[in-house]
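Here's my sequence, what's the structure:
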Amino acid sequence: MAEAILFIIAEEIIRKLSSRGLEEIGLLWGVKDEIEKLRKTVSTIKAVLLDAEDQSSVSIQVQEWLSMLREALYDADDLLDDFYTETLRRQVMSGDRIEKKVRRFFSHSNQLVYDFKMGHKIKEIRDRFDEIACLKKFHLQERREETSEMRREREQTHSSLPQVVVGREEDKNNILELLCGSYFEENVSVISIVGIGGLGKTTLAQLVYNDQKVKTQFDLKLWVCVSDNFDVKLIVEKLIESVTGERCSNLEMDTLKNTLHESIIGKKYLIVLDDVWNENPAKWFRLKDLLVGGARGSRVIITTRLKRVAEITRSISIYELQGLSETESWLLFKQMAFKQGQALSPSHEAIGKEIVAKCVGVPLAIRAIGALLYFKSTESEWLSFKNKELAKVDQHGSNILPILKLSYNHLHLHLKRCFAYCRLFPKDYRINVQTLIHLWMAQGYIILPHPSQCFEEIGLAYFMDLLSMSFFQEVEKDIWGNIESCKMHDLMHDLAALVSGRESALLDSNLAYVDERTRYISIASNSDSTWEILPSLLKASKARSLLLPNGSKWGKIQKDQCHLIFSKLRYLRVLDLHDSGIETVPSSVDKLKLLRYLDLSGNERIEVLPESITGLQNLQVLKLIGCMALEQLPKDVKSW
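Coordinates of the predicted model:
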């Protein structure tokens, strides 16, 4: 993650080094003095980390120093987790054949070897930190993280969940007139909504799509988010899935074409293709040819940031969406930034309007900054924000990302890394909130303020904080009113990619390069040749997460490939193999001794789990939903 997050990693390492459990380990392995020296060195470095983050934006020397420190901190954290796991393994063994194996392993001769090995590793990591501390030839000041409360009052958080839409009624009526008019010759006509990122193109399309007039005018409504990859086959698959509710990723193109034609033939349909980037006319006309057969008056709405995209579709109308007016911008800002019943003095309001003007009428930016200033209620705080942070924003043309990053900068550190982790989900991915919280838990991101609280409870509070500040959107609830899933705006996804840096890799059709510095990996391509990249993937030998958001769309993983992952990626805390086609879980799964989250769900041919899986002492979540052939769990599963 970004440099600011190194502070919290250092903080956790210090906490572990100061714990009684590690003190006992130090005595046992004869490295107590080394552990204490390491704790003092890391404490000294931690004190200047926040200042180093600020200076890194203007100093290459500080950037290089932080890069060295990042690797050392991650390696130290891995080592300490390894120590704790070995200790836990010994504590849980009792009175059976496993205990005998442990006694043999920890015999006097083996104990001496083990003590020497652990002592050597501690000394090696301490020497690295000492060297890094000596390389700090520049002046850094000691700073602490601000601990001011960021969370909204509970009733305010809940009331912010429905999306507030301001100033788009006229735009909606203009699009409806184009949709429902009968003065266009073609059976299928295209309407394009064009505008910069964050302007509300998708929101406008949603308003139109759900309007009562549209419901009565069209026999069939379909919605597909296209995003970066204009894959005609994939778009057709999504269209069919919208009609049938079933995935059809394994069908040939000819079958897909016939199925789509059967779904739309003779019907007056509305199709929304959201977030289109394709500038290749051939691809567009290939898709348009597949949409023939609809009744006269059928329409396609395209949302895009690029006017060139709209032009190649031969749109009957290119609707260039504008920013909100000053009045509308201020109205939206007040709904996001003001506490209930809050009134501002004329000078306070003037400062607020200057801040809003910087957002150039872009709703996403107004939301983000408004939600941020909700926690800065005094006039002096708003003035400081305007004159110091907002004044430094280097904004080029229509690029609103620097404005959004201000909102990220004000997050507490524990929320920063939770948000940055979401870079692993593809754009427009519907994120299951419970799964997200479990992933945060597995990475050790959730900190319990009090032992009586549970990780899921605090994780949900983290999510609500991020939601209230517009880092998430499009929340869906279950029948009991509990939050079930959400999405990220594509600009927020861009922001997550920016702040997570090169240690987080989302592998798609343009396979990113990974190496041993890559700690978080997500395989999100729709390629059929999934595991051809395995040799490159294994270079990330210190990876902590391996996700497969699209499951079986990445192809079937073989047993020997699974064994390679288990053997080479031994620092994984998260391993997602859902819907991967795996038939057998190799017994080598116990090599992943730091693993906390394992998802095997949807693998219908798994019949048994190896006994060795009970050796995963750190495992918190094991998902087996949809493993229909699974006959029984390992007999020692009760010991987890």
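
going forward, measure contacts between C-alpha atoms and count neighbours the same way
Noted.

what's the neighbour count on residue 360?
If you count neighbours by other C-alpha atoms under 10 Å, residue 360 ends up with 18.

Isn't it up against residue 323?
Yes: the pair residue 360 / residue 323 is scored as a contact, 6.9 Å apart, by C-alpha atoms under 8 Å.

mind checking the SS state of the residue sitting nearest the centre point of the chain?
Nearest to the mean C-alpha position of the chain, by C-alpha atoms, centre = their mean, lies residue 422 at 0.8 Å. Following DSSP: H, G, I helix; E, B strand; the rest coil, residue 422 is assigned to helix.

Could you find the closest non-adjacent residue to it?
Leaving aside its sequence neighbours, residue 422 sits nearest to residue 496 (C-alpha to C-alpha, 6 or more residues apart in numbering; 6.7 Å).

Check which helix or strand the one you found maps to.
Using DSSP states H and E, residue 496 sits within helix 490-500.

hmm, who's touching that helix?
1-2, 197-198, 401, 404-405, 419-423, 427-428, 471, 504 (C-alpha atoms under 8 Å, 6 or more residues apart in numbering).

The residues you listed in helices, which ones?
Under the assignment DSSP state H, the contacts of helix 490-500 contribute 401, 404-405, 419-421 to helices.

Check the secondary structure at the nearest residue to residue 224 once chain neighbours are set aside for me.
Using C-alpha to C-alpha, 6+ apart and skipping the chain neighbours, the partner closest in space to residue 224 is residue 273 (5.1 Å). When classified by three-state DSSP, residue 273 comes out as strand.

still on that earlier bit, buried stuff in the helix holding residue 496?
For helix 490-500, the neighbour count (16 or more other C-alpha atoms under 10 Å) marks 490-493, 495-500 as buried.

mind listing the strands for the stretch 301-450 of the chain?
317-320, 431-432 (DSSP state E, counting those that start in this stretch).

Among those strands, which comes closest to residue 572?
Proximity to residue 572, assessed across the strands of the stretch 301-450 of the chain by C-alpha to C-alpha, is greatest for strand 431-432 (21.0 Å).

counting contacts, what elements does the closest one pack onto?
If you count contacts as 3 or more C-alpha pairs under 8 Å, 6 or more residues apart in numbering; DSSP states H and E, strand 431-432 packs onto strand 483-487.

Past the lengthiest helix in the chain, which element shows up next along the chain?
For the chain, the helix with the greatest residue count under DSSP H is helix 60-92. Proceeding N to C from helix 60-92, the next assigned helix or strand is helix 97-105, under DSSP H and E.

by how many degrees do that next one and helix 60-92 diverge?
120 degrees (axes from the mean of the first three to the mean of the last three C-alpha atoms, to 10 degrees).

before we go on, could you also do this sequence so I can check it against the first one:
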Amino acid sequence: MIRRMLRDAPTYDEPCSSITKCYSVIGIHGIPGSGKTTLGQYVSVHEKKQDYFNLFMWIHVSKNFSVGTLFAEMLETASNGKGKQFSNLDMLQEELEKYLRGKRFFLVLDDVWYDKNVSRQELDLLLSPLEAGEMGSRVLVTTRTADAARALGAQNLVAISDMDKEHFLSMFMHYALEGARITDEALIRKYWSIGEKIAGKLGRSPLAARTVAGQLKLRLDFDFWIRTMNSDLLNNETMAALWWSYQQLEEHVKRCFTYCSIFPRRYELQRDELVHLWMAEGFVKTDSEEEDMEDVGRDSFHVLLSTSFIQPKAGRECFTIHDLLHELAGRAAGSDCYRIEEYMVSNIPRDVRHIFVASYDRTVFRKEILNFKSLRTLIMPPSRYHWMHDEDFRCLFENLKKLRVVQVRLGQTTVISKGIGEQKHLRYIRIVEGTYDIILPRRFTKLYHLQKFAVTGALHYFIPKEIANLVNLRYMALKAFNCPDIGRLTLLRTLPVFTVRKAQGYEIHQLEHLDNLRGTLTIEGLENVRSKEEARRAKLPTSLRSGTEIELQFDAGES
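Okay, the predicted model is just below:
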């Protein structure tokens, strides 16, 4: 039906006139968690396979949206990252119209809210640049109410109807008994009898069904199922069911989940990167030296994934969090987590611990952030438009002494301040694209708790030779990493290249105790191995973790 609506008007390869609009609006509305976004994604993927629209834009509209932010996101997509970004709204609109002109676009405005806080004028302004497109363009709106879709001009409305009782129960029990090996028919009937009563308290919300069922499948004892059936928290409200599901998580898994509220809605999460952040924050604990911290972190991730708190993103090797669950995480985190987003300014809690800076403002940084003495996390995502000044980066380490995680985008040549050596708690540093040269001071080697140091995009590194003092280092993600006595870094997980030299500290036997390495290791300069005895001392490949690939090179080219 929706696909038919996308073609139900005549199209002409010309801009729209002042009388007729070049686009029409289709609205999908339904209760939270009913699958509106999933349906929108399906339609978008299908249309990309057709030869009809020549520009696709997907924009998430938050409850407290800013027209400027949405214009900037549309421009980023429409220009393929080439458009100029302006702080002035009128200039931003003109730039966006330039890239929409001559295009038959398909725009999805996902999760639109319309209440007393949103004026009709704001919605009209949001749509105004679209009039520069070609006839036949379409806007697909997903929203909780039909009124919100109508406010954006939708004449075609598609309601996501409640599932009928039988189909909802069948889906719920599918998730609740997923992977269970139960052959006794009497037991299965008992599970279904209790499950039917639980499902009846979920308001036929698919999201509530998946999260509650996810908890039930982890605990297949009848006492837990009966307590769930009698829980007053399950009262046909989707958010109440999500809150009940959250309460069933173990404390360390709760901390991992609430931490995710630092990221914007629909942010694409990478499993291993998220686990590294949890480790750096101290959320991941091991019970013994034999237990691998990464494995414990991945176990927490798997619990969140199997209970639908984190969901795989279709067609991508990444994960996202449903809007309602993101809202729940924010409530649970309280003032611990905060996001500074484009065109959105509000009071930052003084006791904030974790900050995500989507829009870097030097005044806000100097007047506010540098005064948050309890701050543990500062994350700036990769961006073409925002980077931290070297002077601010220096002040960051001089003023905030409890930092554990720092991710920033810096200028082209960066000399890391000596003050970084005073960061006794620092465990994670990532410098994202934009920096060409990185110069590390000798005091960098005082970061004894550092677990990960990553730089993307830099061409040259100046690393002190004492880097092997960082005995807790697990990841050194650099284009090239060669330092003496690397054998002391026994926790190291990644080492792309090791070059054997005829110099102390670069011998082949440095690899002897690096038995935690994963991935691919290229060993160069093997012509510099002095004797068979020296080669045997390295104990390759038995010293390396199973699955590690080794490439051997002689004369820096012959394998």
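
contacting residues for the residue nearest to residue 224 of structure 1?
Neighbours of residue 273 of structure 1 in contact, by C-alpha under 8 Å, 6+ apart: 223-226, 300-303.

what's the matching residue for it over in structure 2?
Residue pairing (TM-score structural alignment): residue 273 of structure 1 is matched to residue 109 of structure 2.

Any idea how many residues pack against the residue nearest to residue 618 of structure 1 when sequence neighbours are not counted?
Leaving out its chain neighbours, the residue that sits closest to residue 618 of structure 1 by C-alpha to C-alpha, 6+ apart is residue 596, at 5.3 Å. Residues near residue 596 of structure 1, counting by other C-alpha under 10 Å, number 23.

now do residue 270 of structure 2
Around residue 270 of structure 2 there are 12 residues (other C-alpha under 10 Å).

Could you dump the ones in helices among the contacts of helix 490-500 of structure 1 into a markdown table with neighbour count and distance to residue 621 of structure 1 added?
Below are those laid out as a markdown table (neighbours: other C-alpha atoms under 10 Å; distance: C-alpha to C-alpha, whole Å):
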| residue | neighbour count | distance to residue 621 of structure 1 |
| --- | --- | --- |
| 401 | 20 | 35 |
| 404 | 22 | 34 |
| 405 | 19 | 33 |
| 419 | 25 | 21 |
| 420 | 23 | 22 |
| 421 | 23 | 18 |
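
Go through these and name the one nearest residue 279 of structure 1.
Looking across these and measuring by C-alpha to C-alpha, the closest to residue 279 of structure 1 is residue 401, at 23.2 Å.

distance of the closest one from residue 618 of structure 1?
Distance, residue 401 of structure 1 to residue 618 of structure 1, by C-alpha to C-alpha, to the nearest Å: 38 Å.

what's the answer for residue 209 of structure 1, then?
47 Å.

ok, back up a step: which residue numbers in structure 2 does the helix holding residue 496 of structure 1 align to?
Taking TM-score structural alignment, helix 490-500 of structure 1 hits residues 323-333 over in structure 2.

And that stretch against structure 1, how far off on average?
Superposed on structure 1, stretch 323-333 of structure 2 shows a mean distance of 1.2 Å to its aligned residues (mean C-alpha distance after the TM-score superposition for structure 1).

list the buried ones in stretch 582-599 of structure 1?
Using 16+ other C-alpha under 10 Å as the test for burial, stretch 582-599 of structure 1 gives 582-586, 588-599.

wait, stretch 338-349 of structure 1
In terms of neighbour count (16+ other C-alpha under 10 Å), stretch 338-349 of structure 1 has its buried residues at 338, 348-349.

Out of those residues, list just those in helices.
Filtering the buried residues of stretch 338-349 of structure 1 for helices - DSSP H - leaves 348-349.

possible to save the buried residues of stretch 338-349 of structure 1 as CSV with distance to residue 233 of structure 1?
Converted to CSV, the buried residues of stretch 338-349 of structure 1 look like this (distance: C-alpha to C-alpha, whole Å):
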residue, distance to residue 233 of structure 1
338, 47
348, 54
349, 52
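
does residue 114 of structure 1 count as helix, strand or coil?
On the basis of three-state DSSP, residue 114 of structure 1 is classed as helix.

picking that back up, ok, of the contacts of residue 273 of structure 1, which one's closest to residue 242 of structure 1?
For the contacts of residue 273 of structure 1, the nearest to residue 242 of structure 1 is residue 223 (7.1 Å; C-alpha to C-alpha).

Enumerate every residue touching the closest one.
239, 242, 271-274.

Mind doing that once more with 10 Å?
Neighbouring residues of residue 223 of structure 1 by C-alpha atoms under 10 Å, 6 or more residues apart in numbering: 205-206, 209, 238-239, 242-243, 270-274, 300-301.

same thing with residue 125 of structure 2?
Per C-alpha under 10 Å, 6+ apart, neighbours of residue 125 of structure 2: 67-68, 93.

Between those, which sits nearest residue 157 of structure 2?
Nearest to residue 157 of structure 2 out of those is residue 67 (C-alpha to C-alpha; 23.9 Å).

which non-adjacent residue is nearest residue 421 of structure 2?
residue 443 (4.8 Å).

Next, the contact list for the residue mapped onto the one you found from structure 1, please.
Counting by TM-score structural alignment, residue 443 of structure 2 corresponds to residue 612 in structure 1. By C-alpha under 10 Å, 6+ apart, the contact set of residue 612 of structure 1 is 586-591, 634, 636.

would you list those in a markdown table and tack on distance to residue 296 of structure 1 and secondary structure?
Shown next, in a markdown table, are the contacts of residue 612 of structure 1 (distance: C-alpha to C-alpha, whole Å; DSSP: H, G, I helix; E, B strand; the rest coil):
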| residue | distance to residue 296 of structure 1 | secondary structure |
| --- | --- | --- |
| 586 | 57 | coil |
| 587 | 60 | helix |
| 588 | 60 | helix |
| 589 | 58 | helix |
| 590 | 61 | helix |
| 591 | 62 | helix |
| 634 | 61 | coil |
| 636 | 65 | helix |
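
Could you dump the ones in helices among the contacts of helix 490-500 of structure 1 into CSV with distance to residue 280 of structure 1 added?
Below are these laid out as CSV (distance: C-alpha to C-alpha, whole Å):
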residue, distance to residue 280 of structure 1
401, 27
404, 31
405, 32
419, 34
420, 32
421, 33
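
ok, the residues you listed vs residue 533 of structure 1, which is closest?
When these are ranked by distance to residue 533 of structure 1 (C-alpha to C-alpha), residue 421 comes first, at 22.3 Å.
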